[in-house]
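Colleague: coords please:
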Amino acid sequence: MSFILNIETATKNCSVSIAKDGKTIICKEIAEEGYSHAEKLHVFIEEVIAESGISVHDLVAVAVSQGPGSYTGLRIGISAAKGLCFTLNIPLIAIDTLQTLASQAKVSEGKIIPMLDARRMEVYSAIFGVDLEIERPILAELIDENSFKEFTETLYFVGDCAEKCRQVLTKENFVFLEDIKYPSAAAMSKISYDKYQISDTVDVAYFEPYYLKDFMITASKK
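Modeller: Next up is the predicted model:
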């Protein structure tokens, strides 16, 4: 049996799950405007381990969202994941935040476009097939009425950008799945288990979040 702890803190959703052999057995999460990750994350970690009936020493790996996303949220999640991996001497698995978000769309045709808010009309986005194979790499892009116009198949948009993007993305083949707003640690379970089975891990000491945009990490002006 392979128990993996999944941590997702790239957005407003502070989310933690325990998975057994790639299936989520418990998940704790909360999405708040004030980003409560610093207060909630370690509490959720303790709770999911206790409620799943295992010991922290039963974990075979920790998986963490690598970004893109909130600078502060990513740092909190990755710091916690690294600390556990160092202490337990177990591998660290990095999960693409947008892949996790895309995997929550259960569709059988078309393409899935996960988008996360990057201020104003800019988003972090990628394009996935229904098999979750990435078809266009992650970009930070400005959304306007010409975005994605070259596609004729159904495009399923997921993420926290529906409210601002549906005003300009109005083609008939554009479908917004508004109930899928944030990536969840529950959706990381199969992805992290698949990576664990092929030893697709990262160096605990040197792994850094994928911020994508430099402005996300620049100091504020004095």
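
Colleague: Please make it C-alpha for all contacts and neighbour counts, starting now.
Modeller: OK.

Colleague: how near is residue 101 to residue 170?
Modeller: From residue 101 across to residue 170, the span is 22 Å (C-alpha to C-alpha, to the nearest Å).

Colleague: brain fart, residue 133
Modeller: 26 Å.

Colleague: buried sites along stretch 193-210?
Modeller: Neighbour counts using 16 or more other C-alpha atoms under 10 Å place 193, 196, 201, 204, 208, 209, 210 of stretch 193-210 among the buried residues.

Colleague: Setting the sequence-adjacent residues aside, check what's closest to residue 187.
Modeller: residue 100 (5.9 Å; C-alpha to C-alpha, 6 or more residues apart in numbering).

Colleague: Could I get the contacting residues of that neighbour?
Modeller: 183, 184, 187, 188, 191 (C-alpha atoms under 8 Å, 6 or more residues apart in numbering).

Colleague: top of the residues you listed by neighbour count?
Modeller: When neighbours are taken as other C-alpha atoms under 10 Å, the top entry among the contacts of residue 100 is residue 188 (33 neighbours).

Colleague: Another sequence for comparison is provided below:
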Amino acid sequence: MALILNLETATTNCSVCLAKDGKVISIKEYDSANYSHAEQLHNFIMEVLKEASFSLQDIDAVAVSKGPGSYTGLRIGVSAAKGLCFSLDVPLISIPTLESMAHQLVVPEGHLIIPVLDARRMEVYSAVYSRDLKEIRATEAEIINEDSFKEYTDTHTVHIMGSGAEKCKGVLNHPNIVLDTTVVPSAREMAQLSQKKFEANDFENVAYFEPYYLKDFVLQKKKA
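Modeller: All right, here's what the predicted structure looks like:
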């Protein structure tokens, strides 16, 4: 049996789930534009453990969404995960944020899934997955324009989902595009992915692991 704590803080959704052998047995999440991760994350961890009648000492591994996403959100999640791994002496597992997002959709044969997260200005973080969730194109940061994803939309129905889909509205008008702006990353979809990595002993070096920012962090100056 593997009991894995999954943490998702890459976007506005602060999400924690406890999974036993890849099945979610307890989940707590709250999606707020105010990014309440610093206040909520540790409370959610204790709440899911209590709900499932387990303690921190019962955990076999901690999995964390590694990005891309919010710089601050990723830092909070990874710091919490590493702290737990150090103190409990359990392995650290990292899950690509866009990959877990793609697992939220079930699409017809031949359709593609493109999870997109909002980045700065007209940029998004995106990756492309097949119906059976195989990676077709790795994660990139790109500026949305009328030709974005054209190599896929000309031949497939494409489901573009996530916070970055809002930037696609009014820019991408291809009839093969289905937009969904409501999808946010959740720890729920991390459960099976982290279980597979646990079984494969695919662990991170706790001391040296860093989130996958994709782009350098730029401090936004306040207007005078």
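
Colleague: Which of residue 101 and residue 170 of structure 1 has more residues huddled nearby?
Modeller: Neighbours were counted for residue 101 of structure 1 and for residue 170 using other C-alpha under 10 Å; residue 101 has more, 24 against 13.

Colleague: Specify the local secondary structure of that one.
Modeller: helix (DSSP: H, G, I helix; E, B strand; the rest coil).

Colleague: What spatial separation is found between it and residue 61 of structure 1?
Modeller: Taken as C-alpha to C-alpha, the span from residue 101 of structure 1 to residue 61 of structure 1 is 21 Å.

Colleague: Please apply the same query to residue 132 of structure 1.
Modeller: From residue 132 of structure 1 to residue 61 of structure 1 the distance is 22 Å (C-alpha to C-alpha).

Colleague: quick one: stretch 199-208 of structure 2 to chain centroid distance?
Modeller: 18 Å (C-alpha atoms, centre = their mean, to the nearest Å).

Colleague: Kindly report the same for stretch 120-129 of structure 1.
Modeller: Worked out by C-alpha atoms, centre = their mean, stretch 120-129 of structure 1 lies 13 Å from the chain centre.

Colleague: Show me the residue at the heart of structure 2, geometrically.
Modeller: residue 97 (2.7 Å; C-alpha atoms, centre = their mean).

Colleague: how deep is the aligned residue in structure 1 for residue 162 of structure 2 tucked in, by neighbour count?
Modeller: Residue correspondence, TM-score structural alignment: residue 162 of structure 2 in this structure matches residue 159 in structure 1. The tally of other residues near residue 159 of structure 1 (other C-alpha under 10 Å) stands at 25.

Colleague: Repeat that for residue 33 of structure 2.
Modeller: For residue 33 of structure 2, using other C-alpha under 10 Å, the count is 9.

Colleague: residue contacts, it?
Modeller: Residue 33 of structure 2 touches residue 12, counting by C-alpha under 8 Å, 6+ apart.

Colleague: Which residue ranges of structure 1 form helices?
Modeller: 37-51, 71-88, 97-102, 162-165, 189-197 (DSSP state H).

Colleague: so how much does the second one differ from structure 2 once superposed?
Modeller: The one in question is helix 71-88 of structure 1. Compared with structure 2 after fitting, helix 71-88 of structure 1 deviates on average by 0.5 Å (mean C-alpha distance after the TM-score superposition for structure 1).

Colleague: again, but for the fourth one
Modeller: Mean deviation of helix 162-165 of structure 1 relative to structure 2 after superposition (mean C-alpha distance after the TM-score superposition for structure 1): 2.0 Å.

Colleague: swap in the first one?
Modeller: After superposition onto structure 2, the average distance of helix 37-51 of structure 1 to its aligned residues comes to 0.3 Å, using mean C-alpha distance after the TM-score superposition for structure 1.

Colleague: residues of that helix that come out buried?
Modeller: Quick answer for helix 37-51 of structure 1 (16+ other C-alpha under 10 Å): 37, 40, 41, 44, 45, 47, 48, 49.

Colleague: now the fifth one: how far from residue 106 of structure 1?
Modeller: In this structure, residue 45 of structure 1 lies at 27 Å from residue 106 of structure 1, with C-alpha to C-alpha as the measure.

Colleague: now swap in the last one and tell me
Modeller: Counting by C-alpha to C-alpha, the gap from residue 49 of structure 1 to residue 106 of structure 1 is 28 Å.

Colleague: of residue 132 and residue 61 of structure 1, who's got more company?
Modeller: The neighbour count for residue 132 of structure 1 versus residue 61, taken as other C-alpha under 10 Å, is higher for residue 61 (24 against 15).
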